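Undergrad: what would the 3D arrangement of this be:
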Amino acid sequence: MSWQAYLPLIARGAWTSVQLSLWALFIAFLLGLATAGAKLSGRPAAIFVARLYTTLIRGVPDLVLMLLLFYGIQRGLNWLTDLCGVELIQINPFAAGVMTLGFIYGAYFAETFRGAFTSVDCGQREAATSFGMTPSQSFRLVTFPLMMRFALPGISNNWQVLVKSTALVSIIGLSDVVKAAVDAGKGTYHVLLFMLLAAGLYLFWASLSGILLRQLSRRYSLGIRVAGL
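TA: Below you'll find the model as predicted:
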């Protein structure tokens, strides 16, 4: 079979990787906000859990964490289904990839958001309170837009690493662009060609998203003077 015949497979794998990275970003963003809020809550129990989570993630390699989470959850489901006497539940590789990547990078986003939140002048929050805003309104309308200006550089860096880490999901059986490239290389004996193609697709996706993030950063910076913050 010619190498051109494998291009649709590569395209499907690339689209899977794009979807995986975006969904994982969504999970990591929410988990990062929640963890940063826990660290700044002043509640000892919440602070302890948040610190334990971020320390664990930063101290264990991503590949090891992915294998632990995937096979650990699958083993737990097997035990639960045996206990309940129901049919075995197999974890969907795409859902597993989204959850594991989101869980891993939620810890890195948490540190980004925590630093950004502390960079916002407390007078801004006090002014929102004096105008009668509730805590949720103050965060949504005042604190969040201001903190995003400080968080976007860190978000951009974490996003670039997250995109590259999607390559790891091929080890749990997901047909992403890396697995598609490996299969195409084995089928045509042009492994180098398809690996270069996969690398080019990752570079294109990371570069495009980097441009979009820079545009977003400029938008959040409009009308904000550094000296005033």
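Undergrad: from here on, just use CA atoms for contacts and neighbour counts.
TA: Noted.
Undergrad: which strand or helix spans the spatially closest residue to Lys39 that is not a sequence neighbour?
TA: Spatially, and ignoring its direct neighbours in sequence, Lys39 is nearest to Ile47 (4.6 Å; CA to CA, 6 or more residues apart in numbering). Taking DSSP states H and E as the definition, Ile47 sits inside helix 44-59.
Undergrad: again, but for Ile91
TA: Following DSSP H and E, there is no helix or strand that holds Ile91.
Undergrad: hmm, it is touching Gly76, no?
TA: No - Ile91 is beyond contact range of Gly76, at 10.9 Å (criterion: CA atoms under 8 Å).
Undergrad: one step back: which helices and strands does the helix holding Ile47 pack with?
TA: On a contact count with 3 or more CA pairs under 8 Å, 6 or more residues apart in numbering; DSSP states H and E, helix 44-59 meets helix 7-39, helix 93-119.
Undergrad: thinking again about what came up before, Ile91 and Gly76: who's more crowded?
TA: Neighbours per residue (other CA atoms under 10 Å) separate Ile91 from Gly76, with Ile91 holding more: 14 against 11.
Undergrad: show me the contacts for the more buried one.
TA: In this structure, Ile91 makes contact with Gln74, judged by CA atoms under 8 Å, 6 or more residues apart in numbering.
Undergrad: now Asn78
TA: The contact partners of Asn78, taken as CA under 8 Å, 6+ apart, are 88-89.
Undergrad: circling back to that earlier point, run through the residues that contact the residue nearest to Lys39.
TA: Here Ile47 is in contact with 38-41 (CA under 8 Å, 6+ apart).
Undergrad: filter these to the buried ones?
TA: Buried members of these, counted by 16 or more other CA atoms under 10 Å: 38-39.
Undergrad: relative to Leu193, how far out is the nearest residue to Met99 once chain neighbours are set aside?
TA: Of all residues not flanking Met99 in the chain, Ala24 sits nearest, at 6.7 Å (CA to CA, 6+ apart). Distance of Ala24 to Leu193, computed by CA to CA, to the nearest Å: 28 Å.
Undergrad: this one next, for a side-by-side:
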Amino acid sequence: MNIDLHGFGPAMMAGTLMTVKLALCALLLGLVLGLLGALAKTSTIKPLQWLGGFYSTLVRGVPELLWVLLIYFGTVGLMNALGEALNLPGLELSAFAAGVIALGLCFGAYATEVFRGAILAIPKGHREAGLALGLSKGRILSRIILPQMWRIALPGLGNLFMILMKDTALVSVIGLEEIMRHAQIGVTVTKEPFTFYMVAACIYLSLTVIAMTGMHFMEKRAARGFARAE
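TA: From the prediction side, this is the model:
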């Protein structure tokens, strides 16, 4: 079947690349925030527990679209003040940066709970064995806890990444030219909404299949030593 995009094909491809770049950058930020949040919530220090709980509860309690709008428009005054202080008039947060921060913040809040569950699933005897061997807390974390946590958390993180990939469409409301933004422009020009939205749906589905395939191989690789031990 030949689909006529009226010359918008390259624009849709550019939007796909922007979507992938946005999703990967938000993923990296979210993984860091999620790991820090999980370590805070599983810490024995009460203020850190409260901080981790406050972060995950606050962010998960507000829709992702609102975070995109709040971060993009809410930083206008802050960026203007920073621009005046640095003598850089017109300083502003780009739509891409706002999208990365908002989506990374939301991904990190959900990843906090995934990482937390994975950490709690590791038997306490493993930590005690590390202490008995004279390992420092840092080495126990890096050599014993994190590798096991990663294997347990991967399926949950994979599901969150699928959601993140689709949530990139929310950033179109602040003008970022990703898949949905170019599809909306194509609809406005050609008056063919079904064609462009169907193409956008196929692109998202293709990206999801690719991501699922990658996650499958990552899960198999992470479980290699565990499978041999069994």
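Undergrad: rewinding a little: in structure 2, what stretch matches the helix holding Ile47 of structure 1?
TA: The aligned range for helix 44-59 of structure 1 in structure 2 is 46-61, by TM-score structural alignment.
Undergrad: please apply the same query to stretch 7-25 of structure 1.
TA: Counting by TM-score structural alignment, stretch 7-25 of structure 1 pairs with residues 9-27 of structure 2.
Undergrad: the matching stretch vs structure 1, average distance?
TA: On superposition with structure 1, the mean distance recorded for stretch 9-27 of structure 2 (mean CA distance after the TM-score superposition for structure 1) is 0.4 Å.
Undergrad: so for that stretch, what gets flagged as buried?
TA: For stretch 9-27 of structure 2, a neighbour-count test (16+ other CA under 10 Å) marks 9, 11-12, 15-16, 18-20, 22-27 as buried.
Undergrad: to which residue of structure 1 is Ala118 of structure 2 aligned?
TA: Ala118 of structure 2 maps onto Ala116 in structure 1, by TM-score structural alignment.
Undergrad: which ones are touching the residue nearest the centre of structure 2?
TA: Nearest to the geometric centre of structure 2 sits Leu27, at 3.3 Å (CA atoms, centre = their mean). Counting by CA under 8 Å, 6+ apart, Leu27 of structure 2 touches 104, 107, 161, 164.
Undergrad: what is the neighbour count of the last one?
TA: So the one you mean is Leu164 of structure 2. If you count neighbours by other CA under 10 Å, Leu164 of structure 2 ends up with 21.
Undergrad: who's the closest spatial neighbour of it, skipping the chain neighbours?
TA: Nearest to Leu164 of structure 2 is Ala23, by CA to CA, 6+ apart, at 6.6 Å.
Undergrad: for that neighbour, give its distance to Ala211 of structure 2.
TA: For Ala23 of structure 2, the distance to Ala211 of structure 2 equals 11 Å [CA to CA].
Undergrad: stretch 139-157 of structure 2 aligns to what range in structure 1?
TA: Counting by TM-score structural alignment, stretch 139-157 of structure 2 pairs with residues 137-155 of structure 1.
Undergrad: so what does Lys181 of structure 1 match up with in structure 2?
TA: Wrong residue type there; residue 181 of structure 1 is Ala, not Lys. By TM-score structural alignment, Ala181 of structure 1 lines up with Ala183 in structure 2.
Undergrad: can I assume that match is in contact with Phe194?
TA: No - with contacts counted by CA under 8 Å, Ala183 of structure 2 stays clear of Phe194, the gap being 10.1 Å.
Undergrad: out of these two, which sits in the busier spot?
TA: Using other CA under 10 Å, the more surrounded residue of Ala183 of structure 2 and Phe194 is Ala183, with 25 against 10.
Undergrad: wait, what's in contact with that one?
TA: Contacts of Ala183 of structure 2 (CA under 8 Å, 6+ apart): 12, 196-197, 200.
Undergrad: Lys46 of structure 2 - how many residues pack around it?
TA: Residues near Lys46 of structure 2, counting by other CA under 10 Å, number 12.
Undergrad: ok, now Met195 of structure 1?
TA: 18.
Undergrad: that one maps to what in structure 2?
TA: Checking TM-score structural alignment: Met195 of structure 1 goes with Tyr197.
Undergrad: kindly report the same for Ile89 of structure 1.
TA: For Ile89 of structure 1, the aligned position in structure 2 is Leu91, judged by TM-score structural alignment.
Undergrad: so where does the residue lying closest to its match once chain neighbours are set aside fall, helix or strand?
TA: In this structure, Leu91 of structure 2 finds its nearest non-sequential neighbour in Gly83, 5.2 Å apart by CA to CA, 6+ apart. Here Gly83 of structure 2, judged by DSSP H and E, is contained in helix 76-85.
Undergrad: distance check, the residue nearest to the centre of structure 2 against Glu92 of structure 2.
TA: In terms of CA to CA, Leu27 of structure 2 sits 23 Å off from Glu92 of structure 2.
Undergrad: cool, Gly83 of structure 2 as well?
TA: According to CA to CA, Gly83 of structure 2 and Glu92 of structure 2 sit 8 Å apart.
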